[in-house]
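J.: coords please:
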Amino acid sequence: MSIDFAGFTPGGSLTGGLVIGAAAAVLVLFNGRIAGISGILGGLLGQQRADAGWRIAFLAGLVSASALASWFGRPLAADIQAGWSEILIAGFLVGLGTRYASGCTSGHGVCGISRGSIRSLVATATFMASGFLTVFVIRHLLGA
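T.: Below you'll find the model as predicted:
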């Protein structure tokens, strides 16, 4: 096993984590809402659209942040070694898991655990274990 030290960015990762935590705290303190992306998007697509303004603003900020970061010289590029069929299947499975878990990693991992939610702790542990198992199977058992 080798570590990609060129991609090792503890300063940027720490800063990103602090910004995500601050955004979650601001949203819950000033709006009383949890910063779970699936819940924010689901509420926007659902029947009740009375609170669409803050949802649209949050999602617009989420999408525009990467463009803004690239504009300031930090291009955000991912080397995805999968075809469209794999990406679509993975996206479907993530969406299915999100529905079964009543939330996604951002809601459970960042917001739920910080509130002391046992359900969020179990969900986040399950997300992580599933990810570890998937990488292990693909890299070591399937030889990809």
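J.: Please make it C-alpha for all contacts and neighbour counts, starting now.
T.: OK.
J.: so where do the strands sit in the protein?
T.: Under the criterion DSSP state E, the chain contains no strands.
J.: check contacts around G39.
T.: Applying C-alpha atoms under 8 Å, 6 or more residues apart in numbering to G39 gives the contacts G103, G107.
J.: now swap in the one 10 residues further on and tell me
T.: If a contact means C-alpha under 8 Å, 6+ apart, then R49 has G43 as its contacts.
J.: Then the one 5 residues further on?
T.: Contacts for W54 (C-alpha under 8 Å, 6+ apart) come out as none.
J.: Repeat that for the one 5 residues further on.
T.: Contacts for L59 were tallied using C-alpha under 8 Å, 6+ apart; they are I40, L41.
J.: Kindly report the same for the one 10 residues further on.
T.: With contacts defined as C-alpha under 8 Å, 6+ apart, A69 is in contact with P75, L76.
J.: To compare against the first, here's the next sequence to fold:
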Amino acid sequence: MPLDWMWGLVGGLMIGTAAAVFLLMNGRIMGASGLLGGVVDGSRKGAARSEAVLFLAGLIGVPFVWHMLRGAAETHLTSNVAVLIAAGLCVGFGTRLANGCTSGHGVCGISRLSIRGIVATVLYLAAGGLTVLVFRHMLGLI
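T.: From the prediction side, this is the model:
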């Protein structure tokens, strides 16, 4: 039996732990898109900005270090760069539209029993499933 599911479990535990620590230490939700948005638009100042930059550096840096030590993970992504760019732009637009991302709404919102977080997460999952149905199974692009 393949043990690939264990990587998802480990990753989920790491994200959940990071979210809990961030909330306990700062009293704020760990939403990656909110942290990035605050750094980009300049609304995070002083220590909050430094904290957000360090968090985002870890979010990007740890997978990079993992890749250097263990090699690339098998993702089954498309090699079509245009599709990857379009997907990234759609995700970015969606996080702004929903006022948060899956780490903010899904991990932190659901764990706090936030109706807004639960609804946003259900809509994220439905949109993802519909996207795979259309772009992989109907159009064959991914």
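J.: What is the aligned counterpart of R33 of the first structure in the second structure?
T.: Taking TM-score structural alignment for the superposition, R33 of the first structure sits opposite R28 in the second structure.
J.: Now that match. Nearest residue, chain neighbours left out?
T.: F22 (6.9 Å; C-alpha to C-alpha, 6 or more residues apart in numbering).
J.: any idea what L44 of the first structure aligns with in the second structure?
T.: In the second structure, L44 of the first structure lands on V39 (TM-score structural alignment).
J.: so its match touches R49, yeah?
T.: Yes. Using C-alpha atoms under 8 Å, V39 of the second structure is in contact with R49, at 6.2 Å.
J.: returning to that earlier point: so the residue nearest to R28 of the second structure makes contact with M30?
T.: Yes. If you go by C-alpha under 8 Å, F22 of the second structure and M30 touch, sitting 6.1 Å apart.
J.: who's more crowded, the two?
T.: M30 (27 against 16; other C-alpha atoms under 10 Å).
J.: G103 of the first structure - how many residues pack around it?
T.: By other C-alpha under 10 Å, neighbour count at G103 of the first structure equals 21.
J.: Now for G140 of the second structure, how many residues are close by?
T.: Residues near G140 of the second structure, counting by other C-alpha under 10 Å, number 10.
J.: Spatially central residue for the first structure, please.
T.: S106 (4.8 Å; C-alpha atoms, centre = their mean).
J.: Please name the nearest non-neighbouring residue to that one.
T.: Excluding the flanking residues, the one nearest S106 of the first structure by C-alpha to C-alpha, 6+ apart is G36, at 5.3 Å.
J.: Show me what the residue nearest to the centre of the first structure lines up with in the second structure.
T.: Using TM-score structural alignment, S106 of the first structure pairs with S103 in the second structure.
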